[in-house]
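Engineer: I need the structure of the sequence given here:
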Amino acid sequence: MRMPEPRAFWLDEQFDREHGTDGRGRYEAEVFRRIDEFADTWGDFAPVAFAVTAWRLATELSPGFVRWHRRIISATCARSPWDGSLVCAVTVASRWPAELTWTKQWQRDRGWQDWPRLFGQFTTPTEEDQTRRPHLRALLQVEAPVPLDDLPPTPDGPDDEVAAAARRAVAVLARELNDLLAPMIGQLDAGVPADS
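Structural biologist: Have a look, this model is predicted:
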């Protein structure tokens, strides 16, 4: 029986609604508070710059409007300087590569430590931990294009439905990144080689 894939990315709609003010969710309020950050995107025929700004605002909230799996350390979206398309960069916590796990000879009894975890979250070693033993934390750097098909058009100005378009852009990006990364996260969590 195959286990369902974990979610890599999702929107925390409930927390957003419950902690909003003046009838607005937290994210909508943040979009209006930082509306000037969208100024360079108004009326752009490509939805990329608008989506990138919407994503950045959603991930900078604390806690974020976009949530991600405990293995994901960071997730950014940007306009490609090559052709203007939308690209993402996601950093994922991983186990040590197989070349380092088949023998411990390289460790030379120094007590090398992997990712520390706190309540299941991958964390940085504390300053005290760093003085006691060496740590080796493996990271995977994912860089990939993101399809533009379902992104909303860029609003023409601050009087348009900016918050709704930003929310839609973030939902599309979260869905696309989830589709891209959920299988990888599931495989990492399983901790066993994939079937041939």
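
Engineer: contacts and neighbour counts: CA atoms only from here.
Structural biologist: Will do.

Engineer: Is P147 in contact with L86, as I believe?
Structural biologist: Yes - contact criterion CA atoms under 8 Å: P147 and L86 qualify, at 7.3 Å.

Engineer: More neighbours: these two, which one.
Structural biologist: L86 (22 against 14; other CA atoms under 10 Å).

Engineer: In contact with T154, which residues are there?
Structural biologist: Contact analysis of T154 by CA atoms under 8 Å, 6 or more residues apart in numbering lists 41-47, 50, 165.

Engineer: want to put them side by side, so please do this one too:
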Amino acid sequence: MPEPRAFWLDEQFDREHGADGRGRYEAEVLSRTDEFADTWGDIAPVAFAATAWRLAIELSPGYVRWHRRIISATCTPSRWDGSMTCAVSVVSRWPAELTWTKQWQRDRGWRDWPQLFGQYTTPSDQDLTRSPHLRAMLQVEAPVPLDDLPSAPDGPDDSVASAARRAVIVLARELNELLAPMIGQLEAGVPADS
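Structural biologist: Predicted coordinates for the structure are as follows:
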């Protein structure tokens, strides 16, 4: 079975729903160049890439798409040394210690993540009045390689949109490489071989 994708860019939707010959993401970057102001000419590409990523995931639907188990994904400069780090929240099953026996549940009807059309969702207010929910989540925090990130442009010119797009492509690729094996293991639902 092939490994599932954790992250990818929705280029087709972006192009089809753009205007004036531009994709949605390019138009978004060009309309919000002021948000890149602190990154112009920066020797490190991290702050520029982090802003490009944020704009990509803020679009609705996002320019960056992710697997149904991924709840959120941010890329930010490290406060320690300025390198790039990511923080990704991933839906998980309950830990084995809680599935081994149901004794801890004490007949309270504990529920896991609700799903709607295969997507993990937050319990509704009504759901929460009927039964308790335990939604297990993994918090992944990791460094992201900088090798292929484009340089930050020197100013708000025509290169900003293409550099932002390139940064998002690199970050999506790196996050996919980091998290796709984990997502595959969670989807398989069986313990890994030792």
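
Engineer: Which of the contacts of T154 of the first structure are retained in the second structure?
Structural biologist: Mapping the contacts of T154 of the first structure onto the second structure (both residues aligned by TM-score structural alignment, their matches' CA atoms under 8 Å) leaves 41-47, 50, 165 still in contact.

Engineer: Please, a ChimeraX command that selects the buried ones among the contacts of T154 of the first structure?
Structural biologist: Selection of buried members from the contacts of T154 of the first structure for ChimeraX, criterion 16 or more other CA atoms under 10 Å:
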select :41,42,46,47,50,165
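
Engineer: Out of the contacts of T154 of the first structure, which sit inside helices?
Structural biologist: 50, 165 (DSSP state H).

Engineer: Pick out whichever of the contacts of T154 of the first structure sits closest to D195 of the first structure.
Structural biologist: D195 of the first structure lies nearest to P47 out of the contacts of T154 of the first structure, by CA to CA, at 38.7 Å.

Engineer: So A58 of the first structure is in contact with G64, correct?
Structural biologist: Yes - the pair formed by A58 of the first structure and G64 meets the contact definition of CA under 8 Å, at 5.9 Å.

Engineer: what does A27 of the second structure align to in the first structure?
Structural biologist: Alignment note: A27 of the second structure maps to A29 in the first structure; criterion TM-score structural alignment.

Engineer: Next: D147 of the second structure.
Structural biologist: Aligned by TM-score structural alignment, D147 of the second structure pairs with D149 of the first structure.

Engineer: how about V170 of the second structure, what does it touch?
Structural biologist: 148-149.

Engineer: can you confirm it is in a strand?
Structural biologist: No - counting by DSSP: H, G, I helix; E, B strand; the rest coil, V170 of the second structure is not found in a strand; it is helix.

Engineer: what do we get in the first structure for it?
Structural biologist: Per TM-score structural alignment, V170 of the second structure is aligned with V172.

Engineer: how far away is that match from P153 of the first structure?
Structural biologist: 12 Å (CA to CA, to the nearest Å).

Engineer: same thing with A93 of the first structure?
Structural biologist: Taken as CA to CA, the span from A93 of the first structure to P153 of the first structure is 34 Å.

Engineer: cool, and W102 of the first structure?
Structural biologist: From W102 of the first structure to P153 of the first structure the distance is 51 Å (CA to CA).

Engineer: So for the two, which residue has more residues nearby?
Structural biologist: P153 (18 against 8).

Engineer: right, and that one touches A49 too?
Structural biologist: No - under the criterion of CA under 8 Å, P153 of the first structure makes no contact with A49, lying 10.8 Å away.

Engineer: Can you tell me the element the one residue sitting closest to the centre of the first structure falls in?
Structural biologist: Residue closest to the mean C-alpha point of the first structure, counted by CA atoms, centre = their mean, is A75 at 3.3 Å. Using DSSP states H and E, the element containing A75 of the first structure is strand 72-79.

Engineer: got it, and T59 of the first structure?
Structural biologist: helix 48-60.

Engineer: could you pull out the strands for the second structure?
Structural biologist: 7-9, 64-66, 70-77, 84-91, 115-116, 119-120, 137-143 (DSSP state E).

Engineer: Just put those strands in a markdown table and tack on distance to R106 of the second structure.
Structural biologist: Converted to a markdown table, the strands of the second structure look like this (distance: least, CA to CA, whole Å):
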| stretch | distance to R106 of the second structure |
| --- | --- |
| strand 7-9 | 39 |
| strand 64-66 | 36 |
| strand 70-77 | 29 |
| strand 84-91 | 24 |
| strand 115-116 | 24 |
| strand 119-120 | 25 |
| strand 137-143 | 23 |
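
Engineer: Which one, of these, ends up nearest to T33 of the second structure?
Structural biologist: Per CA to CA, nearest to T33 of the second structure of the strands of the second structure: strand 70-77, 17.9 Å.

Engineer: Could you tell me where the closest one falls in the first structure?
Structural biologist: Mapping strand 70-77 of the second structure onto the first structure (TM-score structural alignment) gives residues 72-79.
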